[in-house]
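**Q** Only the shape, not the letters, is given here:
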């Protein structure tokens, strides 16, 4: 086969470490679930009634991915830079139109994640009925810790999820408070996409989101999954 000749080097493969093995998890796509904890939906001014609603999603490009422990610059274009602590589901098998009962077979593992958000830009877009891209899909905005293989964990239905900023707890909830469970999310998302190994699903954030500034250190934890850390650097 003739080797392709590109005008410049193609983008690198983005990947994450996997606990207990040397091989890394290559990331394909990043899906994020909006308003998946009742209290967070309320604090955002858009309460959710599951009986009359469906999950909704936005995406982040793989180039937004950053490993836990990094220092990222305070982003341009915002004065209201927010954290959102989340459980991340790592997909390890292909699936399309998956039944909820079969959703667990697609899960490779879990990770702790941060969906960093330019909140002011997101809210302007929301008020004007425009896409959230400037508020959500920007450089260095998808932070993720190592992938923990599912092993005996099965489908996570409960467990503490929390985040501290400079040692002060800002978010504290339980995975049992997810509006749509992990199987429900996988089944629903697979109606619209052919899910593939390497897809990440950020499952939503609890209440307590807030702004950070340069110099702040974020430390998050999810029971049975692990920790995540991020430091906010100076603006570029």
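**A** Here it is on my side, so go on. Quick caveat: nothing in here was measured; it's all calculated off a predicted structure.

**Q** C-alpha from now on. contacts and neighbour counts both.
**A** OK.

**Q** and the residue nearest the centre of the chain, what does it touch?
**A** In the chain, the C-alpha closest to the average C-alpha coordinate belongs to residue 202, at a distance of 3.0 Å (C-alpha atoms, centre = their mean). Each residue near residue 202 by C-alpha atoms under 8 Å, 6 or more residues apart in numbering is listed here: 30, 31, 32, 33, 86, 87, 88, 89, 113, 115.

**Q** and which of those is nearest residue 139?
**A** The closest of the contacts of residue 202 to residue 139 turns out to be residue 115 (C-alpha to C-alpha; 11.6 Å).

**Q** Serialize the contacts of residue 202 to CSV and add fields for secondary structure and neighbour count.
**A** Conversion of the contacts of residue 202 to CSV gives the following (DSSP: H, G, I helix; E, B strand; the rest coil; neighbours: other C-alpha atoms under 10 Å):
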residue, secondary structure, neighbour count
30, strand, 21
31, strand, 18
32, strand, 21
33, strand, 19
86, strand, 28
87, strand, 23
88, strand, 25
89, strand, 27
113, strand, 31
115, strand, 22
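
**Q** for comparison:
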């Protein structure tokens, strides 16, 4: 018997794959917090890898925006920030994945922007509340197309950069991540059974800051991908 629903079921949300007509359907979007030491310091914290574990927050797949889009300045904020990030796209399910086996669970790579209502995040921190309304909202996950690992090989280093109106705001190297890709997959897979379609945004380097209507953002990661987005007036 065909199931009937009281309203139309949404189409799967999916990301283009470089060199393919197929799409990568998003299952979940995990985000790693404070994964570059210089960014942690600019946010007022110090990360001691020997004493701390990675931490995460999630964005709903409906927050996805493709590269090249124009998005509105969001509501309830006067301090809208960009955070340029390296993306891992998971293609094989697994739990308790070892670092040695992590590469076999990666479908591909990309880049993305974790857009943040920074004033709401600061208020949430002050009140010891969750970050959801600061991080998980419409148009807050701008993602490039996915480069399959079969085309790129394993990525452990490379320039990550963001410009706003052609001015460089963020520039670092993927090798500066506190927890590398294999460590993230190993740790996250002890908390969740990773599934095909999961996206992991691996954290942002230093240089985060506010943007305004009519700003044009362009980000790239060497030999992987680039993205663009404009903030509408």
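**A** Received, thanks. Quantities reported herein were computed from a predicted structural model and do not represent experimental measurements.

**Q** What does the TM-score come to for these two?
**A** Their TM-score after superposition, calculated using TM-score structural alignment, normalised by the length of structure 2, is reported as 0.99; 233 aligned residues with a C-alpha RMSD of 0.8 Å.

**Q** ok, back up a step: just the contacts of residue 202 of structure 1 now: which is nearest residue 180 of structure 1?
**A** Distances from residue 180 of structure 1 to the contacts of residue 202 of structure 1, taken by C-alpha to C-alpha, are shortest for residue 33, at 9.5 Å.

**Q** quick one: residue 157 of structure 2 and residue 180 touch, right?
**A** No - here residue 157 of structure 2 does not reach residue 180: they are 9.7 Å apart, not a contact under C-alpha atoms under 8 Å.

**Q** what sits against the residue nearest to residue 112 of structure 2 when sequence neighbours are not counted?
**A** Once flanking residues are discounted, residue 112 of structure 2 sits nearest to residue 143: 4.3 Å by C-alpha to C-alpha, 6 or more residues apart in numbering. For residue 143 of structure 2, the set of contacting residues under the criterion of C-alpha under 8 Å, 6+ apart consists of 15, 64, 65, 66, 67, 110, 111, 112, 113, 227.

**Q** can you give me the helices for structure 2?
**A** Taking DSSP state H to define them, one finds helices in structure 2 at 37-42, 118-126, 132-135, 149-152, 181-191.

**Q** Out of these, the one nearest residue 209 of structure 2 is which?
**A** Checking the helices of structure 2 against residue 209 of structure 2 by C-alpha to C-alpha gives helix 118-126 as the closest, at 9.1 Å.

**Q** can you list contacts of the closest one?
**A** By C-alpha under 8 Å, 6+ apart, the surrounding residues in contact with helix 118-126 of structure 2 are 77, 78, 79, 80, 81, 130, 131, 133, 134, 135.

**Q** can you tell me which of these are in strands?
**A** The members of these that map onto strands under DSSP state E are 80, 81.

**Q** Return the members of the contacts of helix 118-126 of structure 2 classed as buried.
**A** The neighbour count (16 or more other C-alpha atoms under 10 Å) marks 79, 80, 81, 131, 134, 135 as buried among the contacts of helix 118-126 of structure 2.

**Q** Export those as CSV, with columns for distance to residue 221 of structure 2.
**A** Rendered in CSV, the data for those read as follows (distance: C-alpha to C-alpha, whole Å):
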residue, distance to residue 221 of structure 2
79, 26
80, 23
81, 19
131, 27
134, 25
135, 22
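
**Q** ok, these vs residue 52 of structure 2, which is closest?
**A** Each of those was checked against residue 52 of structure 2 using C-alpha to C-alpha; the closest is residue 131, at 19.5 Å.

**Q** how much space between the closest one and residue 188 of structure 2?
**A** Here the criterion is C-alpha to C-alpha, to the nearest Å. By it, residue 131 of structure 2 lies 19 Å from residue 188 of structure 2.

**Q** Can you list the buried residues in stretch 20-27 of structure 2?
**A** So stretch 20-27 of structure 2, judged by 16+ other C-alpha under 10 Å, has buried residues 24, 25, 26, 27.

**Q** Need the nearest residue in space to residue 142 of structure 2, chain neighbours excluded.
**A** Here the nearest residue to residue 142 of structure 2 in space, its sequence neighbours aside, is residue 65; by C-alpha to C-alpha, 6+ apart that works out to 4.6 Å.

**Q** I figured that neighbour was touching residue 139, is that so?
**A** Yes - the pair residue 65 of structure 2 and residue 139 qualifies as a contact (C-alpha under 8 Å) at a distance of 5.6 Å.

**Q** still on that earlier bit, and the buried ones among the contacts of residue 143 of structure 2, selectable in ChimeraX?
**A** Buried members of those can be picked out in ChimeraX with the line below, counting by 16+ other C-alpha under 10 Å:
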select :15,64,65,66,67,110,111,112,113,227
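
**Q** In JSON lines: the contacts of residue 143 of structure 2, plus distance to residue 195 of structure 2.
**A** As requested, the contacts of residue 143 of structure 2 are exported to JSON lines (distance: C-alpha to C-alpha, whole Å):
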{"residue": "15", "distance to residue 195 of structure 2": "16"}
{"residue": "64", "distance to residue 195 of structure 2": "18"}
{"residue": "65", "distance to residue 195 of structure 2": "21"}
{"residue": "66", "distance to residue 195 of structure 2": "21"}
{"residue": "67", "distance to residue 195 of structure 2": "24"}
{"residue": "110", "distance to residue 195 of structure 2": "17"}
{"residue": "111", "distance to residue 195 of structure 2": "20"}
{"residue": "112", "distance to residue 195 of structure 2": "20"}
{"residue": "113", "distance to residue 195 of structure 2": "22"}
{"residue": "227", "distance to residue 195 of structure 2": "25"}
